[in-house]
Every structure is written in C-alpha cells, then in structure tokens.
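Engineer: after the sequence you'll find the predicted model.
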Amino acid sequence: MPLPDDLDRTGLLAEAKGGDNAPALSVSELSGALKRTVETAFGHVRVRGEISGWKRHGSGHCYFTLKDENACIDAVIWKGQAASLAFRPEDGAEVICTGKLTTYAGRSKYQIVVTRMELAGEGALMALLDRRRRALAAEGLFDEARKRRLPFLPRLIGVVTSPTGAVIRDILHRLEHRCPTRVMVWPVPVQGEGSADKIAAAIRGFANMDPRPDLLIVARGGGSIEDLWAFNEEAVVRAAAESPIPLISAVGHETDTTLIDFASDRRAPTPTAAAEMAVPVRAELAGMLAEAQHRMASTMDRTWARLGERLDLAAQRWPEAANLFAPFSQRIDELGDRLPRGLVQRTAHARADHAEVAPRLQPRLLTDRIARGHEKLLSLWRLAELAHPERPLQRGFVRVTDRAGKTLVHAADARAAGAIDLHFADGRVAAQVGDLVGPKAFRPARRVERKPSNPYLPGQADLFGDED
C-alpha cells in the first residue's frame, strides 16, 4: 500500500539519494572492518609507558593499562606469554611492550595484545628496584631485629645455587680447606624465566627436610643487574625472610647488591666469603682448644698452690694438738675412775631390791594359776563339743539342707527347694520332696510336753540327752 505524499516527505524513512551508491553497514560489519584495518595497520608495534592497574586473572591472563602524561591504552597478556616474562610486573614500572593492536567489538575499544615486555632501560629497572625495596622494608622484612646469629659449627649446610657453575666448586673447596662439613645442594637456575620461583621453592624446601640443615647459603656469581634480577623478585625475598634456617646471601661480587641481601641474616661479598662465614678454621679450633687446655692446667696449678698456702697459714694459727685435746683427755680419765665405783654401787642396789621381793616369788602361785586356767579351758572345750551341730545326729536326728548346703528349718522351705539332702550321723542321703495324699498322708506328731532340762534355756527341751 503506498504511503501518502505528506508522510513520505517527512524524512522518517531512509531512501537512496542521487549519487549515493554505498549500502548501509551493520554494527558487526563496521566493527569487523575496523578490526581488520587496525590489525593490518598496526600488526607489530612497540609501546613505551608506565604500568597501571596490573591484574592477573584467575585464568592466567593479565590485564593492565599503559599510560604516559597525556594518554593511555588498554593492554592484555595472554596466559602463555605471561608465564615467560623475565620479571614480575607491578604498578609504576616503566616498560616497553611489543605486540599488536586489535579491537574489542563488545566494548567498542581498542587494546594492545602484548607478546613481550621489557623494562624501559636501566633507569626504569633501578626505579622499580627502589620502589620494591621501600615497600618490602615498610613491611619490616629488612629489620635488624629479625636477623639471627649464624651457628658456630653447623653439621649440615644447604646450598641453593646452579649445580654447573664455578660457585658450588668454590664453596665446597673452601669448606674442605677450612673445616670439612656435610653439604647438601639444591640445584636451581639462577637467572632467566621461572628462576625466581625455583629459588624461592628451594629455600622453603630446605626448611621442610629431615634432617634439616643448620645453615643455608644462597649463592650466584657476578653479572649485570638483569642477570641478578631473580634475587630481587618478591618471591625470593619473602622466602629468605621467612626461612626458619639462618641464611647467608652470596649473590654477585662485592659491589653487587640485591634485595635478598637485605632479607638474609648475613650478606657475604662473594660465595667464597660465604663459606668462610659458615664454618671456623679447624686448625684454629685445635689451637684454641690446646690454649684453653694449657690455661686450664695453669689455673688449676695456681689454685692448688694458693689453697696449700692458705692451709699452711691456717695450720700455723691452730693451737698445739696436746693443748687442743687436753680437756677431753682429762674428762675421760675422770670418767674412767668413776666407772668402777658406780658399778659396785649399782650392783649393791640391785641385790637389795632382789632380797626385798624374793620372799614373794613362790612357785606355788604360778602353779595354781596354771591349774585354774587348765580347768577353765577344759570346761569351754566340753561346752563347744555339746554345741556342735553334728552332735545331735548321733542320737537319731537328721539335718535337712538344700543342694547348696543351706540348712532348712521349715517345711515350706523344703517344698520350695524340691531336691534336698538328709544328713545322718554316718552319711548323706539325697531326697525329693513330695506331698502325700490319702491314708498315708503326713500327720503332725502329737506334741509331748517335756520338762526343760537345759538350765540355760528355759522352756527348751534338751536335744543332747544326758552325758555320761
């Protein structure tokens, strides 16, 4: 249906005009064209700037911004390139990034994909080093109070260094010359990609070993600041500061300084000097021991001489032995004279006491007491025989017990027990309790009154009978 002319003239609808032969592009088509144009024109670029907003994502990719005084550009380093960086980037570092420009259509922005990152000259490197040093020092990692004394004579020394360089040979040769000691080497690369993480892992690994070294030496030969940069990395510095084992850093030559030197317990100017710090000279120890032994012998001789002199002086002030013991000798003589007289007097008193009590000591008194005791004992024995529970069995009585041996005195107890034992004078008979019915049923016996024959229990018949 054609539109009215007035509506067609409002300009609301897009229409082709004379000389305009370019079709309208979609947003995706325009973004793709921009992407191709940018990547073609800037397929390889090197950009110098300062790192800002550095962030490592959980995926391993790194995102940051490169900036200068007037402009900034977003940048990304994919996971593969980030793992091969020679140093650990951080905010404020001035770097030169190599890569290519690309666009990100989802946000209508462009960014540089970095394939290589380098510090922008030695000045930038020193600025980064100084900034890192001040940050770690503010945390207290370099405080002198944290540093520990080295052991005097370590039994086992751990060395973190390259296994192929001259450093380990110099250390072993110096230790052998001064004082032979057990050495354990943890081989690591001392420069290049990933070296810092391996050095830090070695320092922490020695702390978890059994037996654990008494001392650690982290060593490397001389080189440029770039060659020694692994020992400036934060991971290495923190591992050295946290090490429970005293640590000597021997990185580079005497003029070289790295951040591990500030965190270690002792800094050696060279690896050879580190070996000299680690152990004393054995010959010097032997000389010190010999000197100490000589001094001890001399001291003992002088001490004994002084003690002898003091003893002689004291002996001269003592009184003569005869005068010292004379009072005691006199006292002994007096006691010796008094002893015979005392014995004679004591014997006389004893005889008088004996003569006084002798008439009262008659054998008949003791004999009568023994006879009375004997008669009382016989009476008690006869009474015990009469009270014995087995005595009535000899006159026809029976003692009834259950199978456990408990005496039963009631018929109800016997019926409850069922199986009983009848004890006679000449033995035991097992029986079974049952109720009789009919003409043979049990009839209680007629009670016969008898006069009590036991004067001790009135109303109780005598079960034992007359005794002959």
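Structural biologist: Received it, and whenever you're ready, just let me know what you need. Please read these numbers as outputs of a predicted model, since none were measured by experiment.

Engineer: from now on I want contacts and neighbour counts done on CA atoms only, so please keep to that.
Structural biologist: Will do.

Engineer: enumerate every residue touching Val113.
Structural biologist: 75-78, 99-102 (Cα atoms under 8 Å, 6 or more residues apart in numbering).

Engineer: now, of those, which are buried?
Structural biologist: Restricting these to buried positions leaves 75-77, 99-102, with burial counted as 16 or more other Cα atoms under 10 Å.

Engineer: tell me the one among those residues nearest to Asp333.
Structural biologist: Nearest to Asp333 among the buried ones among the contacts of Val113 is Ile77, at 116.6 Å by Cα to Cα.

Engineer: that closest one touches Gly60, doesn't it?
Structural biologist: No: if you go by Cα atoms under 8 Å, Ile77 and Gly60 don't touch, sitting 9.0 Å apart.

Engineer: okay if I get the buried ones among the contacts of Val113 as CSV plus distance to Asp143 and secondary structure?
Structural biologist: Conversion of the buried ones among the contacts of Val113 to CSV gives the following (distance: Cα to Cα, whole Å; DSSP: H, G, I helix; E, B strand; the rest coil):
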residue, distance to Asp143, secondary structure
Ala75, 38, strand
Val76, 37, strand
Ile77, 36, strand
Gly99, 42, strand
Lys100, 45, strand
Leu101, 46, strand
Thr102, 47, strand
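
Engineer: for comparison:
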Amino acid sequence: MADPFADDFTASRLVAEPAPGSNAPDMSVTELSAKLKRVVEGEFGHVRIRGEISGWKRAASGHAYLALKDDGAVIDAVIWRGSASALQFAPADGVEVIATGKLTTYPGRSKYQIVIDRMELAGEGALMALLEKLKAKLAGEGLFDRERKKDIPYLPRVIGVVTSPTGAVIRDILHRLEDRCPCHVLVWPVKVQGAGAAAEIAAAVRGFDAIVPGGPVPRPDLVIVARGGGSIEDLWAFNEEAVVRAVADCTIPIISAVGHETDTSLCDFAADVRAPTPTAAAEFAVPVKAELQSNIAALSLRTERCARRYHERGAERLAALVRVLPRRDAILGPQRQRADDLTARLGLALERRLAAGRRDLDRAGGALRPAILDARLAAARTRLGDLGRLLESVDPDKPLDRGYARVEARATGRVVASAADARAAGALTITFRDGAVPARLERGTGKAYAEPPEQPSLL
C-alpha cells in the first residue's frame, strides 16, 4: 500500500502551506491535549484499578501523589486533599490496593493518570502485610521494648479512659471499677473506628499526658485505651502509627484493652500492659476493695498477735532470768559483813589512836615542868649575854673610845687600811669618838690637813 504522505514528505517546503486535497486541519499542542483529555475522560470516566503502591508522597497542600504498578505496567495517580484525608489506612510503598476513580491527562507533562476518589486495601492479605510492615518498623525503633514498660500503680486515685462515650465498653469499665474499688474516672470521648479515629485517639492520649499535676483537672495515675471487639478493619485505628507513637511516648502508665481476647493491635504492643478485654482492664487497674479491707484487717490482727506474742515471750524470758538470778541477801551478804567488820575495826583504831595521843601528850607535859623551863631560860640568858659581849668586842666604834680613829675614803666609804690607799683616795673622812672630820692629802708631800668647815651662805 502506498504511503499517502510520501509525496508530502518528499515535497516538503521551507514554509508550510495547506496540502491540496488534505482534510487534516492544523491544531495547536493545547488543542490536541484538550482533545485527548476529552477522549480519555469520556471513555474511562469510572475505573477500578488493582495495583501496588509505589512512590507514595504527601504534598504540603494535602494532596497525595503515587503510582500504581503490576508486573507489566505503571500508571501515575493523584489523590486530592479531601479524598486523601478520608483514607481508612496509612498508605505505604509495596501495599496492594484497589483504587477507584477516573482517568485523565496532564497536559503539562503529556501523560495520563488516574484521579483516585477512593482507595482500599486489596483484601485482608494486603492489610496484614501492611500491618506486619508497620510492626517491624516500629519494633525496630524500640517502641515495643520491655525496658520501656512502666509499672501499673497498685491503687490509682484517678483513672483516664480513652474510648467511645456511647458504647458498652465505657459502661462495663465504670461498673467493674464501681464493684471493685470506686475511684475518680476521667473519660476522653473519641471515635474508635472510621475516618479520623486514629487522630482523635492519639490526641486523647497526649491530652491526658499533658495535664499538669495540681491543676484544675486532676492528672490521671493510669490511662485505659479501650474498644470492643470487631474485625481487623474495625480495629485498624489502633494499628495506626500516630496512635502507637502516642501510647509509647506517654509518661502515664497505659493499659490497652482493644477488642476481644484473640484480637491484637499494635497499640497492645506499645502499651505497658495488655488486657484481653475492657472489663479485664478495669480488673487490672484496681484491686477489690473488700479483699483489700480484709487483707488490711488480717494484717492488723497479725500485727496485734505478733506484738502480744512478743510481750508474752519477753515476760517469759524475764521470769526465767529472775529464777536463775541469786537472791538479794546472797548478793549483799558479804558486803554487809565486810561493812560490819570495817565498823568494828574503825572503833578499835580510834581508841588506839586516842591512847597514843594521850601518851605523847604526857611525854610532852613532863618536859614542860617549871624547873626545867627555868633551867633552860637561865642557859639561854647566859648564852645571850656571851653573844652580846662578843658583839660589843667586834663593834668598830668601840676602839674610838680608847683614842683611835677610823679613816675612810670619802668617795667610796670604805676603810683605808694603808698609806698607799690613803694617797690613792685623796679625800678622806677621819672618824673620832665624838665626830668625823674631813681631810685631804697634799699631792707630792703626802701631808694631810683638815678641810675647813663649810660657811653658811648669807642671803
């Protein structure tokens, strides 16, 4: 078959001109893109596509961009903000989904894409795969580690409950708490399934944790996150990453009671304690008041018995010690006898000391008779007279009565005993029986002459 454009191609010219007999009018790129858009949207106005998510990205505007792929092809997709916020799960790469929407083109890049209105997981297998992937991610971050778990308080004064305010769960928890041990309960009402449930649950947990102690609203000592049973889709909000992180980050101990005993959620792994049912969570939270009172009474009785027994055993030990102790007379007898002996000895010693004193006095009295005293006094007088005469014989002024004189150096007052000492002294004092005369030796001749007496001055 001949190529109808062959002549046009071979006869191409520098300036384009309408080809003779051609019925293909010129179109702009925009016109062609618009025509393709109308054809695609008219032909594929509503489609359902099954594929695996790839390149999931959430823009700041809230719109989401991704691609759906299988073994043979890839198609771009966009989810506008309103539809993205209504998704019942958190999309991630590798999750198989079924997307419902319409095909359209994007002229800016010359490509076609699907605008997704609704996106769901492609069966329970895909949901479980998403769950396992998220579980592995959070476990790798250590959010489920045993070291992060906190101890549940034995008797909490305030309990916070995060659950639906209209379901049977809250009534079961309140009734069980009332039966076991009434306490102050704060309920934070949330949606427990559907769009926005995960955000409300996470906000409630963080809200309880943000309450300041001592404020107008009491801070809970324990938080219970609860929901009744349901399918995995119904419980999916408690598998959302936002809820798991809020529970793991909470500084208040948390009991997770989501679903029935066989149901398991990621919230259970992040919580400090997992309860099989909401009713069991209330039982974990508080002890039975009657049992507590009974235990206290039993402990009080045991304490009283122990105190009484201790007293009785002490009395028994004291009585036993009293029996083996010696009697008072046996202990004090030797001391009493010794005291009596010392008393008797003291009397005898005083009598002997008195007799000795009397003998000494008698001996001293005999030496004090008048004759003996007179003899001793005469002897004393004789000795005293001898000493007086001896003293008189050595009196330096006594020879002066016999014509002698005493020569003394005037400067020192010492007796001059030689001529050399007299010449050396110069000024002398010559003492006679009736007085002293000053004298001086002449130098050279050695002759002495008396100095004239001092004349009184006339005023």
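Structural biologist: That came in fine, so what should we check first? No experiment lies behind these values; they were computed from the predicted model shown.

Engineer: measure the aligned partner of Ala145 of the first structure in the second structure to Cys250 of the second structure for me?
Structural biologist: Taking TM-score structural alignment, Ala145 of the first structure has Glu147 as its aligned residue in the second structure. In this view, Glu147 of the second structure and Cys250 of the second structure are 14 Å apart by Cα to Cα, to the nearest Å.

Engineer: which of those two has more residues huddled nearby?
Structural biologist: Taking other Cα atoms under 10 Å, Glu147 of the second structure and Cys250 do not tie; Cys250 has more neighbours (19 against 8).

Engineer: now the more buried one: how far from Trp236 of the second structure?
Structural biologist: The value you get for Cys250 of the second structure to Trp236 of the second structure, if Cα to Cα is used, is 20 Å.

Engineer: do the same with Gly55 of the second structure
Structural biologist: 23 Å.

Engineer: who's more crowded, the two?
Structural biologist: Set Gly55 of the second structure next to Trp236 and count neighbours by other Cα under 10 Å: Trp236 wins out with 21 against 12.

Engineer: need the counterpart of the more buried one in the first structure.
Structural biologist: By TM-score structural alignment, Trp236 of the second structure lines up with Trp229.

Engineer: what does Ile372 of the second structure give?
Structural biologist: Ile372 of the second structure maps onto nothing in the first structure, by TM-score structural alignment.

Engineer: so when I look at Ile372 of the second structure, I'm seeing a helix, right?
Structural biologist: Yes: the assignment for Ile372 of the second structure, made by DSSP: H, G, I helix; E, B strand; the rest coil, places it in a helix.

Engineer: quick one: it and Asp362 of the second structure, what's the gap?
Structural biologist: Ile372 of the second structure is 15 Å from Asp362 of the second structure, by Cα to Cα.

Engineer: for Arg36 of the first structure, state which of the contacts of Val113 of the first structure is nearest.
Structural biologist: Checking these against Arg36 of the first structure by Cα to Cα gives Thr102 as the nearest, at 8.3 Å.

Engineer: show me what contacts the residue in the second structure that the closest one lines up against?
Structural biologist: Mapped onto the second structure by TM-score structural alignment, Thr102 of the first structure lines up with Thr104. Residues near Thr104 of the second structure by Cα under 8 Å, 6+ apart: 37, 40-41, 112-115.

Engineer: now with 10 Å, please.
Structural biologist: Counting by Cα atoms under 10 Å, 6 or more residues apart in numbering, Thr104 of the second structure touches 36-45, 77, 111-115.

Engineer: are any of those buried, and which?
Structural biologist: 36-37, 40, 77, 112-115.

Engineer: could you list which of the residues you listed belong to helices?
Structural biologist: 36-37, 40 (DSSP state H).
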